[in-house]
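Peer 1: dropping a prediction and its sequence here:
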Amino acid sequence: MMTERYIKLGGQIALISFLLGTLIFGLFFITSAFEILFFAYGFIALTSLINLGALISILLKAHKDKDNRIKLFTTCGLMLLNIPIMLLYCSITIILLNTMRITFTNSTQITLTNINIVGCGGGYIDKLENGESKTVWIDITGDCSIDINYLSNGQKKEELVASYVSNSMGQKMKHNVGGQNEE
């Protein structure tokens, strides 16, 4: 195979790996679907093997082709850039797995105030107008439940948001304050 084909193949493998990895990470970030994680693990394993095979092939070509060695090493460096990107995506995923991202929506006809999120890492929302939504990121600190208490027309009310949350159970969810909810 000619040197240009090695360089082109290495660049294509690096670009496709980056784009597909970013797509998978983006889908998980948006949905928090655990099924995507299983797919991601398989993708990382398969892509690692493909990239390693291409990298070794390009390095062997660089050893033989002294005239184009710099171009071939540059291609290897481009391929290796996917490693820190993958590690960044994995570390963000671990953070997401240990975080509840809850969107609280005021489903009542009045303004709710002093919304205190109790349990896990807790949180606070000063007020929610009728129909207004706010998303709170809550650290999962171990086995815990998440409740809220708030003031509605000066009366203190309480609601269960999540009865059981534990490490690696992070997800996105919606909670209608003062309304019907599914856990």
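Peer 2: On my side now, so go ahead. Since we're looking at a predicted model, the values are computed, not measured.
Peer 1: alpha carbons only for contacts and neighbour counts from here, please
Peer 2: Will do.
Peer 1: next, the buried residues of stretch 12-19.
Peer 2: Judged by neighbour count (16 or more other Cα atoms under 10 Å), stretch 12-19 contains these buried residues: 13-14, 17-18.
Peer 1: R101 - that's part of a strand, no?
Peer 2: Yes: secondary structure of R101, determined by DSSP: H, G, I helix; E, B strand; the rest coil: located in a strand.
Peer 1: what is the burial count for it?
Peer 2: By the criterion of other Cα atoms under 10 Å, R101 has 18 neighbours.
Peer 1: again with the one 5 residues further on
Peer 2: The local packing of N106 (other Cα under 10 Å) involves 22 other residues.
Peer 1: what are the boundaries of the helices in this structure?
Peer 2: Using DSSP state H, the helices of the chain run over 3-31, 34-64, 69-80, 82-97.
Peer 1: most tightly packed of those?
Peer 2: By mean neighbour count, with neighbours taken as mean count of other Cα atoms under 10 Å, helix 69-80 ranks first of the helices of the chain at a mean of 18.
Peer 1: okay, which residue is most central for this structure?
Peer 2: Within the chain, the residue whose C-alpha comes closest to the C-alpha centroid is F29; the distance, by Cα atoms, centre = their mean, is 3.6 Å.
Peer 1: what sits against that residue?
Peer 2: Neighbouring residues of F29 by Cα atoms under 8 Å, 6 or more residues apart in numbering: 93, 96.
Peer 1: list the contacts of M86.
Peer 2: G21.
Peer 1: another structure for you, compare them:
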Amino acid sequence: MYSISNIGRAVAILSFIIGTTLFSFFLYFGETFIPIGVGLGFIGVAITVNAILLVSNLIASLIYETDRYENLKTCGIILMNIPIAILYFYIIISLNDIRL
């Protein structure tokens, strides 16, 4: 059976891979291939799922003392997606300002 820590890591890595793929497609093909709405929809789903897993890991770290370190490491992995998403968003906004 999978622990909440393993699920959190897998979802955080999957969110990073999907987000980076969408970002790369946008940079390479432009808005004609990947509309902005697809990216914003993904961000909404990713924020919701990752927030639920973050809270679940925090609660699990309080309840299960033996797995506390693993759960807190998973929280760190989940939180690392935030600055990356902000950077991608900033780059896309900057590129759209240049293209106008």
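Peer 2: Looks like it came in fine. Note that the structure is a prediction, hence the values are computed from the model and not measured.
Peer 1: TM value for the aligned chains?
Peer 2: Both chains were compared after superposition, and using TM-score structural alignment, normalised by the length of structure 2 their TM-score is 0.92; 99 aligned residues with a Cα RMSD of 1.5 Å.
Peer 1: ok, the buried residues of stretch 12-19 of structure 1 vs Y89 of structure 1, which is closest?
Peer 2: Ranking these by separation from Y89 of structure 1, with Cα to Cα as the measure, puts F18 on top at 11.0 Å.
Peer 1: isn't that closest one up against N82?
Peer 2: Yes: the pair F18 of structure 1 / N82 is scored as a contact, 6.3 Å apart, by Cα atoms under 8 Å.
Peer 1: one step back: with distance to K174 of structure 1 added, can I get the helices of structure 1 in TSV?
Peer 2: Shown next, in TSV, are these (distance: least, Cα to Cα, whole Å):
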stretch	distance to K174 of structure 1
helix 3-31	12
helix 34-64	17
helix 69-80	39
helix 82-97	16
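Peer 1: what's the closest of those helices to S163 of structure 1?
Peer 2: With distances scored as Cα to Cα, the stretch of those nearest to S163 of structure 1 is helix 82-97 (17.3 Å).
Peer 1: in structure 2, point out the residues matching the closest one.
Peer 2: Residues 81-96 of structure 2 are where helix 82-97 of structure 1 aligns, with TM-score structural alignment as the criterion.
Peer 1: who wins for proximity to N116 of structure 1 among the helices of structure 1?
Peer 2: For the helices of structure 1, proximity to N116 of structure 1 was assessed by Cα to Cα; helix 82-97 is nearest, at 21.9 Å.
Peer 1: mean deviation, the closest one versus structure 2?
Peer 2: Mean deviation of helix 82-97 of structure 1 from its aligned counterpart in structure 2 after superposition (mean Cα distance after the TM-score superposition for structure 1): 0.4 Å.
Peer 1: need the contact list for I85 of structure 1.
Peer 2: I85 of structure 1 makes contact with no residue, according to Cα under 8 Å, 6+ apart.
Peer 1: what of C75 of structure 2?
Peer 2: Contacts of C75 of structure 2 (Cα under 8 Å, 6+ apart): 8, 54, 57-58.
Peer 1: let's go with 6 Å and repeat that
Peer 2: Residues near C75 of structure 2 by Cα atoms under 6 Å, 6 or more residues apart in numbering: L54.
Peer 1: got it, and I36 of structure 1?
Peer 2: If you count contacts by Cα under 6 Å, 6+ apart, I36 of structure 1 has none.
Peer 1: I'd like to know how far it sits from T75 of structure 1.
Peer 2: Shown here: I36 of structure 1 relative to T75 of structure 1, a distance of 30 Å by Cα to Cα, to the nearest Å.
Peer 1: map L27 of structure 1 across to structure 2 for me.
Peer 2: In structure 2, the residue paired with L27 of structure 1 is F25, using TM-score structural alignment.
Peer 1: how about that match: what's its closest non-neighbour residue?
Peer 2: Distances taken as Cα to Cα, 6 or more residues apart in numbering place I34 nearest to F25 of structure 2, at 6.7 Å, with adjacent residues excluded.
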